[in-house]
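Enquirer: Let me see the structure of the following:
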Amino acid sequence: MKKAVVIGAGLGGLSAAITLAAEGFQVDVMEKNRHAGGKLMPVSLLDYHFDFGPNTITMPQVFDRVFSKAGMRMSDVLNMKKLDVHTRNVFSDGTVFDFTSDSAAMKEQLKKIDPFAAQHYDEFLKEITRLYKLSETHFFPKMFESFADYLSPSLGTALLKVRPLESMHHFFGRYFKNPELIKAFDRYATYIGSSPYISPATFSMIAYLELVQGVFYAEGGNVKIAEGFKAAAEKLGVRFHFGSKVKRLQVQNKKVSSVLLEDGRSFQADEVIMNADLLQAYPELVDEQHRPGFKVSKRDSYQPSISAFVILAGLKKRHRELLHHNVFFSKDYKEEFIDLFSEHRYSSDPTIYISNSSYTDKSVSPAGDNLFILVNAPALTREGELAVDAEAYKERIYDILEAKGLEIRNALACERVITPLEIADTFGAYRGALYGISANRKMDAFLRPSNFSKDIRNLSFVGGSTHPGGGSPMVTLSGMNVGEAVASRYRN
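Expert: Modelled structure (predicted):
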């Protein structure tokens, strides 16, 4: 029986483990933390449950594919609920616009604040559907290793059709004229840790996922997805080693000969799949002499995505004006991205995202709102420093929310602040970046680090820093893609 070691039990690592185990591999998963799911981490404070990590779930069919590899149906493991009206956008002038996959309801709202958009909304849906279908066919299933992979006639034609040279902001401006409303669509760039004023319009297809397919929530918390994956893996015989941090990959003759843990244990494997952050873990675990194609200088040439400043706040009351997902926009959205990527500083007037999953599921927070409050943050400095006073910035965020009518301080039952420093330490994230590499540069948007090491024959990569990109469905796809490719080597 062929053996595989998976480093990291994030969604990418879990889907790779399940795929390989279904193909007959004996799989061992090494995870330095005590939970499965990576950034999809459960946090409990008193009786308040929070999901850290992906709060907005799309593409449930991807997760169902993983369960099917274990002979299971997702519906037998968890209840994935579609949110009818999923995101409340509150603009700086107090205007409220709710996102929903009900196009008629969207157009009724648009008639009031953007008549031009109301007239062109169907055209907009048609175009983002086209972008998505092209991506689904030509990009999601593939693993690109070099420019040569883009040179096939069909792929080259597809690439030219997905608006690679237009920015997301410019693209949305074709269909919407209200500048406040455009902010709500521009925010989709943050789903890939990037700026809408720079990243390619290709990624505007993210809007298709929310506004056509819809937004979902796993009852009991989105962490149930990771728990379900773990159960599916164990059904196939996958062995999990939690609290087990990998110290080094021993390389001989351009192959990983063994995986050495910090506790002294060693595992031999025919294949090694790294779900730990490629930018951080690859240089840490493999001596540079064994990876001439990925020296530290190459790693440092990438622009990290944004990170996050997070407050978990359990309240003793419920705010009726909050939906499951809520966004409170700043006055100058463009300035925020200048702060994040050019000035590398925290915005004094940030846009604030709030997930309040107890709006949908009271069981996760019986006594009041469970607010996951997130503000986009710059990546850590190269020296690993946090460029803000965490306590003062938390109070600044509370000030902004309370000025908008949300009572926080007097209703607090519990709270916890999570900064990019903790994100870097807990998840091994390079400079605390949430999504690996930003898509602000055309090269990085389309030619991310390969899923396969160019220097080590049996080492593969899955997760947000490689293809097809960041976000829970994409990293899950990366795991399946790599698992299937590795298994095919042995079938052939």
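Enquirer: Please make it C-alpha for all contacts and neighbour counts, starting now.
Expert: OK.
Enquirer: Nearest residue to residue 184 in space, ignoring adjacent ones along the chain?
Expert: Distance criterion Cα to Cα, 6 or more residues apart in numbering; nearest residue to residue 184, sequence neighbours excluded, is residue 89 at 6.7 Å.
Enquirer: ok, that neighbour - contacts?
Expert: Counting by Cα atoms under 8 Å, 6 or more residues apart in numbering, residue 89 makes contact with 96-99, 184, 326-329.
Enquirer: Sort out for me which of those are in helices.
Expert: Counting by DSSP state H, the members of those that fall within helices are residue 184.
Enquirer: Just the buried subset of the contacts of residue 89, please.
Expert: Taking 16 or more other Cα atoms under 10 Å as the criterion, what is buried in the contacts of residue 89 is 97-99, 184, 326-329.
Enquirer: which residue ranges form the helices in the stretch 201-350 of the chain?
Expert: With DSSP state H, counting those that start in this stretch, the ranges of helices along the stretch 201-350 of the chain come out as 206-208, 223-235, 278-285, 296-300, 333-337.
Enquirer: what about these, which gets the closest to residue 163?
Expert: helix 206-208 (13.7 Å; Cα to Cα).
Enquirer: now for that closest one, which elements pack on it?
Expert: Counting contacts by 3 or more Cα pairs under 8 Å, 6 or more residues apart in numbering; DSSP states H and E, helix 206-208 is packed against helix 115-138.
Enquirer: before we go on, could you also do this sequence so I can check it against the first one:
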Amino acid sequence: QNYLKLLEKSKNIYDLAFCKLAHQPFHKLSTMIKQIPFLLKFRSYESVYKFTSRYLGNEKLRRAFSIQPLLVGGNPFDTTCIYSLIHYLERAHGVYFAMGGTGNLVKALSKLMVEIGVKITLNTTIEKFILKNKKVNSIIDHAGKVRKADIFISNLDPLHLYKKIIYKNNNFSLKYKKKYARHSMGLFVLFFGTKKKFNKIKHHTIIFGKEYFELLEKIFRKYELPKDISIYLHRPTATDASFAPKGCDSFYALVPVPNLISKSICWQKEANEFKNHVLKVLEKRLMPGLQKEIVQDFYMTPLDFKENYLSDKGAGFSLAPFFTQSAWFRFHNKSEVLKNLFLVGAGTHPGAGLPGVLSSARVLESLL
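Expert: Presented below is the predicted three-dimensional model:
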């Protein structure tokens, strides 16, 4: 009975926050002010964990139904309960997997862009913006090539963009957002293939450690590398056999860890030991004999996110999804300082995760 009440409240939040507001621009303060009555009605100042605890008394159920913010970089004990809509969203639409993986989604979008005449240049990093009269006049890439346009759209992490590239001409709003930014956690992602199939393992599995609140404190506040870890295990071969040779299996294990604000973690020295720890936990809890079955593995740490994706502090999801970093308080899809610059991606409205990032493109569409 209480679960049905939780589901109903989750639907109410979903109907407003996702269906009506996720695709609406929030670069004007007046838009935000109009939503205050609804935000108060849904107690958006409360955390996801507190929202869940109102309906569920069992601690294990509370954990299971409050973990969703971690999938977009937030601490369930701090993230606004607006993100409780994720539960109803998954119930309403289901959980899908693109055959061939996320890479095939990228290929499909690329194909569509080419069909409508978009020229795509790969393996190129934009390193400098030339500004003139509060506009972007041109951009310069790592090879020194200059590109001019009437409108520029950036999917860089906004913190990297406004700290490293456009660090001058920032107004009060941008200076405040940069100075007081609260980053999402980091990620340790271990990819591995096995010569044996683990047929009993589903496509998606979450393995909880003994700690929950204590684990999140270590990750988000103490910036300590935890020993008692929780793991999201992804087995795409449960749905798509093309991810591994016949008779073999393919996995990745995603482990929330502190971002690079941490001064106590040296990933160059500790990454391999942590990888072995993750494998031992998987072997003990879920996959007996795992380590002798592995034929290939590699991993990514917050350092890789910083270096390969230009993510500030190596954060896995840019800004954390606090109420004070949502909607108008988040980096705007229409630049706060440059008239012809627009932003999309995890650090802008509405936020991280594949639905959020694609929704930011819909916001941009309405602005242009």
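Enquirer: Got a TM-score for the two of them?
Expert: These two chains, once laid on top of each other, score a TM-score of 0.93 by TM-score structural alignment, normalised by the length of structure 2; 364 aligned residues with a Cα RMSD of 1.9 Å.
Enquirer: about what we covered before: with distance to residue 174 of structure 1 and mean neighbour count added, can I get the helices of the stretch 201-350 of structure 1 in JSON lines?
Expert: Putting those into JSON lines (distance: least, Cα to Cα, whole Å; neighbours: other Cα atoms under 10 Å) gives the following:
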{"stretch": "helix 206-208", "distance to residue 174 of structure 1": "14", "mean neighbour count": "22"}
{"stretch": "helix 223-235", "distance to residue 174 of structure 1": "37", "mean neighbour count": "22"}
{"stretch": "helix 278-285", "distance to residue 174 of structure 1": "36", "mean neighbour count": "19"}
{"stretch": "helix 296-300", "distance to residue 174 of structure 1": "36", "mean neighbour count": "13"}
{"stretch": "helix 333-337", "distance to residue 174 of structure 1": "18", "mean neighbour count": "19"}
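Enquirer: In CSV: the ones you listed, plus distance to residue 460 of structure 1.
Expert: Formatted as CSV, the entries for those read as follows, by distance: least, Cα to Cα, whole Å:
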stretch, distance to residue 460 of structure 1
helix 206-208, 27
helix 223-235, 19
helix 278-285, 10
helix 296-300, 17
helix 333-337, 33
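Enquirer: quick one, which of these is nearest to residue 197 of structure 1?
Expert: Each of those has some distance to residue 197 of structure 1 by Cα to Cα; the shortest is helix 333-337, at 7.6 Å.
Enquirer: residues in structure 2 aligned with the closest one?
Expert: Under the alignment (TM-score structural alignment), helix 333-337 of structure 1 falls on residues 212-216 in structure 2.
Enquirer: Now do the strands in structure 2.
Expert: Taking DSSP state E, the strands of structure 2 run over residues 126-132, 135-141, 146-148, 152-154, 186-194, 204-207, 231-234, 249-257, 294-300, 341-343.
Enquirer: Figure out the helix or strand that residue 75 of structure 1 lives in.
Expert: Assignment of secondary structure by DSSP states H and E places residue 75 of structure 1 within helix 74-77.
Enquirer: contacts for that helix?
Expert: Residues from elsewhere that reach helix 74-77 of structure 1, judged by Cα under 8 Å, 6+ apart: 63-64, 67-68, 228.
Enquirer: give me the stretch of structure 2 that that helix matches.
Expert: Mapped onto structure 2 using TM-score structural alignment, helix 74-77 of structure 1 covers no residues at all.
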